[in-house]
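**Q** Everything below, folded, please.
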Amino acid sequence: MSQHPQAGPARLVVLAGPTAVGKGAVSTYIRENHPEIWLSVSATTRRPRPGEIDGYHYHFLNDAEFDAMLREDAFLEHAVVHGRARYGTPRSPVQEQLAQGTPVLLEIDLEGARQVRETMPEALFVFLAPPSWDELLRRLVGRGTESAEERERRLATAEVEMACQDEFDVVVVNDEVRRAARQLVSLMKTLP
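**A** As a prediction, this is how the structure comes out:
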């Protein structure tokens, strides 16, 4: 894959939004159609969902491995998500790509976005919103990968996350994955 580096360091773009809004689908579209954009791969202690590949979708770690990275200050951000699994963004790959002038997209949860804002306020923060609350509910239930208890936890989290849109620089509505992804890529290509 050929890179198209910019002159000097690139700007980090942070994508966050409520659970089941389609952050993964938008990121996958960008990964598959825009090789000039580097997608950060998060680490997590949760178990892989069907079809997820270690090192491609996530770095699946056990608790001891995650703790070791915490001790080494190896995360740009980290959080416990939905009261269960831990997630974190390995710091050095992001910094290396940005220094090379490669646009970097970081797809994370709201708490992670807040941590990145503390350490990298120059990043562009994009909130991926559903077209409506009802559509978000439909996507969450339709996914079928969570138990009823997990769905309830995610719904409660989503309500809080939806109320935080004003913390972001830009809101992109995910009414259709390709359109939302193209809007995000367009934003990334016009960054200073």
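**Q** drop to CA atoms for contacts and neighbour counts, all remaining ones
**A** Fine.
**Q** quick one: whatever helix or strand Ala180 lives in to chain centroid distance?
**A** Using DSSP states H and E, the element containing Ala180 is helix 177-189. Remark: helix 177-189 is offset 14 Å from the chain centroid, using Cα atoms, centre = their mean, to the nearest Å.
**Q** Before we compare anything, build this one as well:
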Amino acid sequence: MTDAQNRRGLLIILSSPSGAGKSTLARRLRNWDPGLSFSVSATTRKPRPGEVDGEHYRFISEADFKGQVANGEMLEHAHVFGNFYGSPKGPVEDAINKGQDVLFDIDWQGAQQITNSVLGQHTLSIFILPPSIAELRRRLETRAQDDADTIARRMQRSWDEISHWGGYDYVLVNDDLDKTEDHLKTIITATRLRRLQQPQLTDHVRVLQTEFEDLP
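**A** Just a heads-up that it's a prediction; the model follows:
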């Protein structure tokens, strides 16, 4: 569980090619710690049936989106298949200042933008690799969410995504879902204890220094 009273929150970035298990792992992390929240992306595309504004996405006009980008209000943004997607900075900044971790399910381009943003020092980036390309294709086919053409496009994109693995803090091969989940929990728990995430330490050290100076 998080200790929001005594630390600053993390921007936890999970990236992977489609089918590597990223979404499943993200759900497991939220079950492990309900204090983890997903960053709700803004998009210019129209809502799909069942999608709720503010829950699945923040649906805004293209003019509003471009205005927020111009004003520096997006941590990252991209143009994908004719629509704009991005992560609004304000809600993320508010969350981490309250000690709440925010989970991002984004690609390598978004990860780079966030890492290089004003909040970059509070990021933890993790890339999930599949055990093999054959297994990656099998997972895409067995989850039965996409038609053959979509699967082919996802497979074509997978190598470009995998080629950027070296830009992440941690890289995990998801050959066993339970093991990978355990590794993620360990990484997050340790990173929460980074000196930078514990702003109260400065005051504590000052108190120790005063006590030391008061020794007889």
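**Q** Just the TM-score for the two chains, thanks.
**A** Aligned and superposed, the two chains score 0.81 in TM-score terms (TM-score structural alignment, normalised by the length of structure 1); 190 aligned residues with a Cα RMSD of 2.7 Å.
**Q** picking up where we left off before, residues in contact with the helix holding Ala180 of structure 1?
**A** 13, 22, 25-27, 29-30, 103, 172-174 (Cα atoms under 8 Å, 6 or more residues apart in numbering).
**Q** With neighbour count added, can I get the residues you listed in CSV?
**A** Putting the contacts of helix 177-189 of structure 1 into CSV (neighbours: other Cα atoms under 10 Å) gives the following:
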residue, neighbour count
Val13, 22
Gly22, 23
Ala25, 17
Val26, 22
Ser27, 22
Tyr29, 15
Ile30, 23
Pro103, 26
Val172, 18
Val173, 18
Asn174, 22
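**Q** Quick check: the helix holding Ala180 of structure 1 compared with structure 2, mean distance?
**A** Superposed on structure 2, helix 177-189 of structure 1 shows a mean distance to its aligned partners of 2.5 Å (mean Cα distance after the TM-score superposition for structure 1).
**Q** which of the contacts of helix 177-189 of structure 1 lies closest to Arg153 of structure 1?
**A** Of all the contacts of helix 177-189 of structure 1, Arg153 of structure 1 sits closest to Gly22, with 17.5 Å by Cα to Cα.
**Q** Contacts only, for the closest one.
**A** Per Cα under 8 Å, 6+ apart, neighbours of Gly22 of structure 1: 128, 174, 177.
**Q** switch to 10 Å and redo it
**A** By Cα atoms under 10 Å, 6 or more residues apart in numbering, Gly22 of structure 1 lies in contact with 16, 28, 128-130, 136, 139-140, 174-177, 180.
**Q** Is it possible to get JSON lines of these that adds secondary structure and distance to Glu122 of structure 1?
**A** As requested, those are exported to JSON lines (DSSP: H, G, I helix; E, B strand; the rest coil; distance: Cα to Cα, whole Å):
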{"residue": "Ala16", "secondary structure": "strand", "distance to Glu122 of structure 1": "16"}
{"residue": "Thr28", "secondary structure": "helix", "distance to Glu122 of structure 1": "25"}
{"residue": "Leu128", "secondary structure": "strand", "distance to Glu122 of structure 1": "19"}
{"residue": "Ala129", "secondary structure": "strand", "distance to Glu122 of structure 1": "22"}
{"residue": "Pro130", "secondary structure": "coil", "distance to Glu122 of structure 1": "26"}
{"residue": "Leu136", "secondary structure": "helix", "distance to Glu122 of structure 1": "30"}
{"residue": "Arg139", "secondary structure": "helix", "distance to Glu122 of structure 1": "32"}
{"residue": "Leu140", "secondary structure": "helix", "distance to Glu122 of structure 1": "32"}
{"residue": "Asn174", "secondary structure": "coil", "distance to Glu122 of structure 1": "24"}
{"residue": "Asp175", "secondary structure": "coil", "distance to Glu122 of structure 1": "28"}
{"residue": "Glu176", "secondary structure": "coil", "distance to Glu122 of structure 1": "28"}
{"residue": "Val177", "secondary structure": "helix", "distance to Glu122 of structure 1": "26"}
{"residue": "Ala180", "secondary structure": "helix", "distance to Glu122 of structure 1": "23"}
